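Novice: mind looking at a prediction? Sequence and model below.
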Amino acid sequence: MSIGLLGFQSTIASAISLKGIGVHSGTEVTLNFLPAEADSGIVFHRLHENGSVTELKAVSSQVGNTDLCTVLGVQADRSIATIEHVMAAIYALGIDNLVIEVDGAEMPIMDGSSEPFIDAINQVGIRNLRAKRRYIRVIKPVRIEAGASWAEFRPHHGTRFEVEIDFDSPLIGRQGWQGELTAESFTTELSRARTFGFMRDVEKLWAAGFALGSSLENSVVISDDDTVINMEGLRYADEFGRHKTLDAVGDLALAGAQFIGCYRSYRGGHKLNSNALKALLNDPTAYEIVEAPRRETNARAREFVAVNEPGFAPWAAEV
């Protein structure tokens, strides 16, 4: 069954606590997932040392920098970085409402994939709520281009990703992932794909004060002679393309609602994903808000009913 077709909102069954290293700061970060009520959405709470809290909704309008990762918030002392791996797990499992507490400026990188978050959520389970879930259904193509890169949304009866990368590296080359996104397909085919980088770039980032927590335990590192440095090798033969798909899932989760449609991209990244999502949401003729019909209609799972609520905008947030 495609994700988001159950028709009702959900949250986690009980609280979760994780610890890990921030990939850029190199310092330990504590992360808490807390259940939330219906219509709360996904909300991040950055906990400061003085006891104050910065609240950031996980929506497109709150996205700041997208150069090295996806960041919520604009001010450095009131933002949260590297949210894409967490958001991908949340989105793929169909969780609509959640409070995410973090006591630092970035999410823990864990092993560089979404698998630790998937495992943690599956251990406590997901609880359905009584409120109906609304979806963003793509009804006409929306496309953006940036040099040789492009991304587009197209109408589709499920939730599908077609992501392709093209690197000037014999090890990576042209590869990607195509398929219907379900909790099962994400867990088995995408969640374990790790972030990656070239050793020459990592050294530059270290010199600039970034990637201080990056290591072979949380990243696939490619040497100057185009080989994988990690002793265990790759988890998938095409792990690079799968990880870029994982990133795209996390970036598009900032729509603030599950979407029904196909997302396609070529040579994309966080910035392209973010700009494509904004292009879709900025065109009210390109999508409609729908919800699953009542059970007594005996409608098929893929039939949805348009919701006549022009003010409904899950991706919007007060600034």
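Specialist: Cool, the structure landed. Residues are numbered from 1 along each chain as shown.

Novice: make it CA atoms for all contacts and neighbour counts henceforth
Specialist: Fine.

Novice: so residue 9 sits against residue 96, correct?
Specialist: Yes - with contact defined as C-alpha atoms under 8 Å, residue 9 counts as touching residue 96 (5.8 Å).

Novice: take the one below as the second:
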Amino acid sequence: MGFGLQEYQTSLAARATLSGIGVHSGKPVTVHFHPADADSGVIFQVTGADGSVRELRALHSEVGSTDLCTVLGDPGGPHVATVEHLMAALFGLGIDNVLIELDGGEVPILDGSAAPFVEAFEQAGIEELSVKRRYLRIIKPIRVENGPSWAEFRPYNGTRFEVEIDFSSPAIGRQIFAGDLSASMFRRDIARARTFGFMKDVERLWAAGYALGSSLENSVVIGDDNRVINMGGLRYDNEFARHKVLDAMGDLALAGARFIGCFRSYRGGHKLNATALRRLLADPTAFEIVETSRRQRGRAVEMMAVNSPAYAPWTL
């Protein structure tokens, strides 16, 4: 169907479970993924230390922090941290509705990429539902800047990412990844790209209470000699740029709907991604809500604008 768009909403066909540790908390956590009805969206159920359960919807309006990772809820209260890799997997595979139960306040880091989530979801199966999927189609450019960094949405006949990074470290340097999103592209080109960091920053992060679960098993680490110290090396030549694309997908999934357009950024990160998304959704002249419609004759598919229902994520 035209440029890889899915006509109907999806969910998981069966339950899936993953366990690991939080990259920042260092604490063990188990997460269960359950099928959900159409129009449910992505809902986190977080169990607190006192046994209470708090529901958090995976929406931009729930973002409580973007320091080092994306946090839903109040960082000082009920919350779920480091949601970006999980959200990227849902976004990349086109899974619209899922209920996620956690027994901790952080999504497990696993191997530092989205690949374990992809494997779990594909083993559970992805089921098509009977309700049409709605998209946000970008109809005018929206741009945000922060010093030399910038991010923008532009109209495009598909869902495309163009992400460029520029680090002083020669181990990274200037890298770019650009591509049109499809499930196969995500599996092949993005899902396995791991989070990364510098050995010189570790003690500072530990002192601040971050990266307590970080290791060579879940991060690409650049040593003091500006070389990757992981024994296996990199999974892609430009793995750093690809991981930034993965993070952007996870952050932009918090729109509550897939977008039709091109997202571009230079020296971006979670905070800039969130700012760009807020700016987009705050301007109703910058996008329209559409769904697919098959023409009566032939097999062609076109997009039609629809009225936004009261429960639409972007109205919250």
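Specialist: Sure, I can see it. Quick caveat, the model's predicted, so the values are computed rather than measured.

Novice: which neighbours do residue 9 and residue 96 of structure 1 share?
Specialist: Residues touching both residue 9 of structure 1 and residue 96 (C-alpha atoms under 8 Å, 6 or more residues apart in numbering) are residue 38.

Novice: so between these two, which is more surrounded?
Specialist: Neighbours were counted for residue 9 of structure 1 and for residue 96 using other C-alpha atoms under 10 Å; residue 96 has more, 27 against 22.

Novice: how near is the more buried one to residue 258 of structure 1?
Specialist: Separation of residue 96 of structure 1 from residue 258 of structure 1 (C-alpha to C-alpha, to the nearest Å) stands at 8 Å.

Novice: what of residue 34 of structure 1?
Specialist: If you go by C-alpha to C-alpha, the gap between residue 34 of structure 1 and residue 258 of structure 1 works out to 20 Å.

Novice: who has more neighbours out of the two?
Specialist: Neighbours around residue 34 of structure 1 and residue 258, counted as other C-alpha under 10 Å, are more numerous at residue 258. The numbers are 24 against 18.

Novice: and residue 2 of structure 1, how many neighbours?
Specialist: 20.

Novice: over to the one 5 residues further on?
Specialist: Under the neighbour criterion other C-alpha under 10 Å, residue 7 of structure 1 is assigned a count of 20.

Novice: surely it and residue 292 touch.
Specialist: Yes - using C-alpha under 8 Å, residue 7 of structure 1 makes contact with residue 292 at a distance of 5.3 Å.

Novice: common neighbours of those two, please.
Specialist: 132-134.

Novice: return the set of buried residues in stretch 274-287 of structure 1.
Specialist: Within stretch 274-287 of structure 1, the residues that count as buried by 16 or more other C-alpha atoms under 10 Å are 274-281, 286-287.

Novice: and that stretch, end to end?
Specialist: 17 Å.

Novice: same check on stretch 244-262 of structure 1?
Specialist: With C-alpha to C-alpha applied, stretch 244-262 of structure 1 spans 16 Å between its terminal residues.

Novice: tell me how far residue 193 of structure 1 lies from residue 247 of structure 1.
Specialist: Going from residue 193 of structure 1 to residue 247 of structure 1 by C-alpha to C-alpha gives 10 Å.

Novice: and the buried residues of stretch 274-287 of structure 1, which of them are in helices?
Specialist: Using DSSP state H, 274-281 are the members of those that sit in helices.

Novice: quick one: the strands in the stretch 201-316 of structure 2, in order.
Specialist: 220-222, 259-266, 287-294, 301-305 (DSSP state E, counting those that start in this stretch).
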